[in-house]
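This is the structure alone, sequence omitted:
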């Protein structure tokens, strides 16, 4: 297997060069990083809380509302089955939605920060 990329640079002690801890701290304090963190948190935290609430609602209904969950909707399909399948559907929907959000809002910002840190802007 071959690659066209040059071998990584190294310092005198054989370690690859990289940003110092002070540079990492400076980036962590930068407005760009704060915006990246805000974009992530404003998406992930509310969605996580909403999904956990939705999951707990399903569990509570299963435990305490057996009559409701046992209502037949069509043939042998009852409310519990429909809500259980909806759990899977919302899991995949959230994963897809986060992937889109990351690709459009998070990845470009993180790549810009990474390029600046590595000096490849």
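Thanks, I have the structure now. Predicted model only: the values in this text are computed from it and were never measured.

Every contact and neighbour count from this point should use C-alpha atoms.
Noted.

and the residue most central in space within the chain, what element?
Compute the mean C-alpha point of the chain, and by C-alpha atoms, centre = their mean the closest residue is residue 98, 5.7 Å away. Secondary structure assigned from DSSP states H and E places residue 98 in helix 79-101.

put this beside the first:
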């Protein structure tokens, strides 16, 4: 199965979805880290009461993780998993 064209196509589809999403998240994460190191005044600026930009952006890290997880799960349910199951069935028939 691993050497089949269908599997290669499915793997490519997976990578085209997952790699850009991972790169986007890592860029966002490293931006937060870099801001924490090099823009301390900005990160320490209070937005409301004792809430700073650093805290807001840090909490948004968690939010973005959940959003990415939901986006991936929805994509996998609608696009990837049905194709992977169909491929597995076809390959099982060719045993």
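Thanks, I have it. Just so we're clear, the structure is a prediction, and the values are computed from it rather than from any experiment.

Kindly provide the TM-score of these chains.
The TM-score (TM-score structural alignment, normalised by the length of the second structure) is 0.91; 94 aligned residues with a C-alpha RMSD of 1.4 Å.

which one in the second structure is aligned with the residue nearest to the centre of the first structure?
Residue-level alignment of residue 98 of the first structure against the second structure, with TM-score structural alignment as criterion, gives residue 72.

In space, what's closest to its match - neighbours in sequence excluded?
Spatial nearest neighbour of residue 72 of the second structure, chain neighbours left out: residue 18 (7.9 Å); criterion: C-alpha to C-alpha, 6 or more residues apart in numbering.

And that neighbour, what's its match in the first structure?
Per TM-score structural alignment, residue 18 of the second structure is aligned with residue 44.

got the angle between the helix or strand where its match lies and helix 79-101?
Under the criterion DSSP H and E, the helix or strand holding residue 44 of the first structure is helix 31-64. Between the axis of helix 31-64 of the first structure and that of helix 79-101 there is an angle of 170 degrees, by axes from the mean of the first three to the mean of the last three C-alpha atoms, to 10 degrees.

next helix or strand past helix 31-64 of the first structure?
With elements assigned by DSSP H and E, the helix or strand that comes after helix 31-64 of the first structure is helix 66-69.

after superposition, how close is that next one to the second structure?
In the superposition against the second structure, helix 66-69 of the first structure averages 0.4 Å from its aligned positions (mean C-alpha distance after the TM-score superposition for the first structure).

which residues in the second structure does that helix align to?
Taking TM-score structural alignment, helix 66-69 of the first structure hits residues 40-43 over in the second structure.

rewinding a little: buried stuff in the helix holding residue 98 of the first structure?
With burial defined by 16 or more other C-alpha atoms under 10 Å, the residues of helix 79-101 of the first structure counted as buried are 79, 80, 83, 87, 98, 101.

Which single one of these is nearest to residue 25 of the first structure?
residue 101 (26.1 Å; C-alpha to C-alpha).

Quick check: the closest one vs residue 117 of the first structure, distance?
When C-alpha to C-alpha, to the nearest Å is applied, the distance between residue 101 of the first structure and residue 117 of the first structure equals 23 Å.

same thing with residue 100 of the first structure?
Remark: distance between residue 100 of the first structure and residue 117 of the first structure (C-alpha to C-alpha) = 25 Å.

And for residue 43 of the first structure?
25 Å.

if I look at residue 107 of the first structure, how far off is residue 117 of the first structure?
When distance is defined by C-alpha to C-alpha, residue 107 of the first structure is 15 Å away from residue 117 of the first structure.

Neighbour count for the two, which is higher?
residue 117 (16 against 13; other C-alpha atoms under 10 Å).
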